[in-house]
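K.L.:
coordinates only, sequence not included:
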């Protein structure tokens, strides 16, 4: 196991320990935003309603991610129900809805904020009528008197401060310190009806999961005829059909943490390996000059054999060759002229040169008797003359 791998392992273990500690000590934070998202499980999402809607509308519910204007331009439908929950409606779409209602369809608009042009065309005025922390939603029909919802978390307090004659009030908001205010109305238009509810909180997860509250929602939708219902949702609400490949992983906390740990590990790996790695250059020892060792080996061999005469002959031959090559002196005749020239070019005493010539001649004489001392003396003198 190399040092780099150990560093990665230690860093990874530290990260995992930190994440584990954070996970253990993490406090669940509740998202109280009023998102009204059909796929959101937070308190004010519509996940529960979305799941129960098939039974609530007897499998006649159809979710549409287009605007009403686009949908009705492409589809010619018979009498049906129209459902809109906290969705922005443009002017052309609203005209398309009114056109369908006049033909005999029923539309139910459940929204806290209703554009003025819509409220004016129907005949009511919606506003913030209360700032109480708690109120009760009830229906005016006597057969629904026992079905109500107590809004104890962030009620909008919106209702209808004015409705024109002919508008039927179907529900109201009841508070301790205020008079009852209408929050659910019905308007006759052509062959159909428009229902408007100003408090969409009763459809959220937080309230539908409370025992008995589902009955109020059933009562509200009972005003729609038993026919196909088209629910216009935001395009972003069609998450169930989303093809984003990470949707499942990111929707599960454990898988999401594992994914982020994996990405963090990959970033660390890339960071520490960003520099180009190069193989270690081996240290190559320079080639040794074995000539000296070879000469020593040969010399030792001659000494062991005791052939001093042959060694003197080779030494003399080497010396004369060096004189010819370096000093440019003819070595054919080892006479006085040769001695004089060698003395002039080397600067050595004539006695040393004369002794050297004598030893060379002895070495060249195959019949001369040579001792070890002669070899030693010759080697010393010749090395002294030419260094």
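P.N.:
Nice, thanks for sending it over. Keep in mind it's a predicted model, so treat the numbers as computed, not measured.

K.L.:
Could you use CA atoms for every contact and neighbour count after this?
P.N.:
Noted.

K.L.:
Now do the buried residues in the host helix or strand of residue 150.
P.N.:
Secondary structure assignment for residue 150, by DSSP states H and E: strand 148-151. Going by neighbour count (16 or more other CA atoms under 10 Å), the buried part of strand 148-151 is 148-151.

K.L.:
do stretch 299-314 as well
P.N.:
Neighbour counts over stretch 299-314 (16+ other CA under 10 Å) mark 308-313 as buried.

K.L.:
Repeat that for stretch 262-272.
P.N.:
Neighbour counts over stretch 262-272 (16+ other CA under 10 Å) mark residue 265 as buried.

K.L.:
Comparison target below:
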């Protein structure tokens, strides 16, 4: 082996080892996958709920199962029990539904939290789940309870779109509405079957780690689960969330045996080394092109001097107010033609700005629209209020 090839091998090995070390120690990105698994500590896992559920149900035995609903309910434990399901999607066929009804009529309760419920359950109950889906998930939807003893004066607000699901066409003759979204759409309902009940929540992410780490989320989840009566056993069904344990990878045979696994690694490393040596080629020198100069600062200074020399405070103030109202229309979909009391209350509720800042800002805008002369101090005050609003609304 000549010295040139040896040098390239050493350099290539160092680069590969350095890359592997950097990949091993780099911070892992947040996993936003909704697994709803009791051992997952990611945002949409249920580790906190599983660890703290006995705070809500003391002296209750938690039994984890992974089989189908029909099999669980056919072999239910003795005594009164609650059946708990949390998942993205679940399917309830006719056999499952029949066993569920028998289970509830004997004095037990079922709690379901899922985005989609397939099968005959929703058809039997004449329910339909709808959603105000938003790709950016920037809007916070207010939700609250119907029961005056549980209803909070200030609605619950959650980000990431985790409270956007609700029910359509709820038959109030059969269903008991326990919670609402935006005070008009039902988002938590109860059906009575004999001595037991069925509770359905279309927003399972309200019970995940991401929600329970916040004070509002913890309070809301504890109130939701408080509807389940005390029971000797709580059956936690993971049939719809537990992934298949069988490995379906095409390389599973290689990784099953140490000899084949190392042969695979050596072959892969040899292929990478071969490619690195073969891609070597002579290349002409790339000319250095100077980066274009950024003149944005100079442009802003020139424009600022022009406005300062004209001393047209009203024009500057009107432009800043116009940009502010455009920002509010685009972000919150609020009408800004009439800045009345209803507009102020809506802006305070859905924005992150302080109520005092919004109140003072609207007073200044009203003064400006009245056609009064804008002095330097008034322009400075208006600018400070607008900047404070932007900063608090981030």
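P.N.:
Okay, I see it. Note that the coordinates shown come from a computational prediction; the quantities given were computed from them, not determined experimentally.

K.L.:
any idea which of the buried residues of strand 148-151 of the first structure is closest to residue 257 of the first structure?
P.N.:
Proximity of those to residue 257 of the first structure was ranked by CA to CA; the top entry is residue 151 with 35.6 Å.

K.L.:
aligned partner of that closest one in the second structure?
P.N.:
Here residue 151 of the first structure is matched to residue 158 in the second structure, going by TM-score structural alignment.

K.L.:
now residue 195 of the first structure
P.N.:
Taking TM-score structural alignment, residue 195 of the first structure has residue 199 as its aligned residue in the second structure.

K.L.:
Could you tell me how far its match is located from residue 229 of the second structure?
P.N.:
For residue 199 of the second structure, the distance to residue 229 of the second structure (CA to CA, to the nearest Å) stands at 12 Å.

K.L.:
Mind checking which of the two has more residues around it?
P.N.:
Using other CA atoms under 10 Å as the criterion, residue 199 of the second structure and residue 229 rank with residue 199 on top: 23 against 14.

K.L.:
is it true that the more buried one touches residue 112?
P.N.:
Yes. At 6.1 Å, residue 199 of the second structure counts as touching residue 112 under the criterion of CA atoms under 8 Å.

K.L.:
now the helices for the first structure?
P.N.:
Assigned by DSSP state H, the first structure shows helices spanning 3-25, 47-56, 68-74, 91-102, 116-122, 205-208, 213-221, 247-251, 253-272, 291-305, 308-322, 336-346, 350-364, 372-385.

K.L.:
Buried deepest among the ones you listed, which one?
P.N.:
Of all those, helix 205-208 has the most neighbours on average by mean count of other CA atoms under 10 Å, namely a mean of 21.

K.L.:
List the contacts of the strand holding residue 150 of the first structure.
P.N.:
The contact list for strand 148-151 of the first structure (CA atoms under 8 Å, 6 or more residues apart in numbering) reads 134-139, 202, 207, 213, 215-216.

K.L.:
One more: stretch 63-76 of the second structure?
P.N.:
Stretch 63-76 of the second structure has contacts (CA under 8 Å, 6+ apart) with 92, 95-96, 99-100, 103, 233-240, 242.

K.L.:
Start and end of that stretch, how far apart?
P.N.:
For stretch 63-76 of the second structure, by CA to CA, the gap between its terminal residues amounts to 11 Å.

K.L.:
same check, this time on stretch 35-48 of the first structure
P.N.:
This stretch, stretch 35-48 of the first structure, spans 14 Å end to end (CA to CA).

K.L.:
List the buried residues in that stretch.
P.N.:
Buried-residue list, stretch 35-48 of the first structure, by 16+ other CA under 10 Å: 36-48.

K.L.:
Distance of the residue nearest to the spatial centre of the second structure relative to residue 355 of the second structure?
P.N.:
Taking CA atoms, centre = their mean, the centroid of the second structure lies closest to residue 160, which sits 3.2 Å from it. For residue 160 of the second structure, the distance to residue 355 of the second structure equals 24 Å [CA to CA].

K.L.:
what's the answer for residue 161 of the second structure, then?
P.N.:
For residue 161 of the second structure, the distance to residue 355 of the second structure (CA to CA) stands at 24 Å.

K.L.:
Comparing those two, which residue is more hemmed in?
P.N.:
Legend: neighbour count by other CA under 10 Å for residue 161 of the second structure and residue 355, higher for residue 161 (21 against 16).

K.L.:
right, and that one touches residue 140 too?
P.N.:
Yes. Residue 161 of the second structure is within contact range of residue 140, at 6.8 Å (criterion: CA under 8 Å).

K.L.:
Residue 225 of the first structure: what's it in contact with?
P.N.:
By CA under 8 Å, 6+ apart, the contact set of residue 225 of the first structure is 81, 106.

K.L.:
If we go by neighbour counts, what in stretch 358-377 of the second structure is buried?
P.N.:
Quick answer for stretch 358-377 of the second structure (16+ other CA under 10 Å): 358, 361-362, 364, 368, 374.
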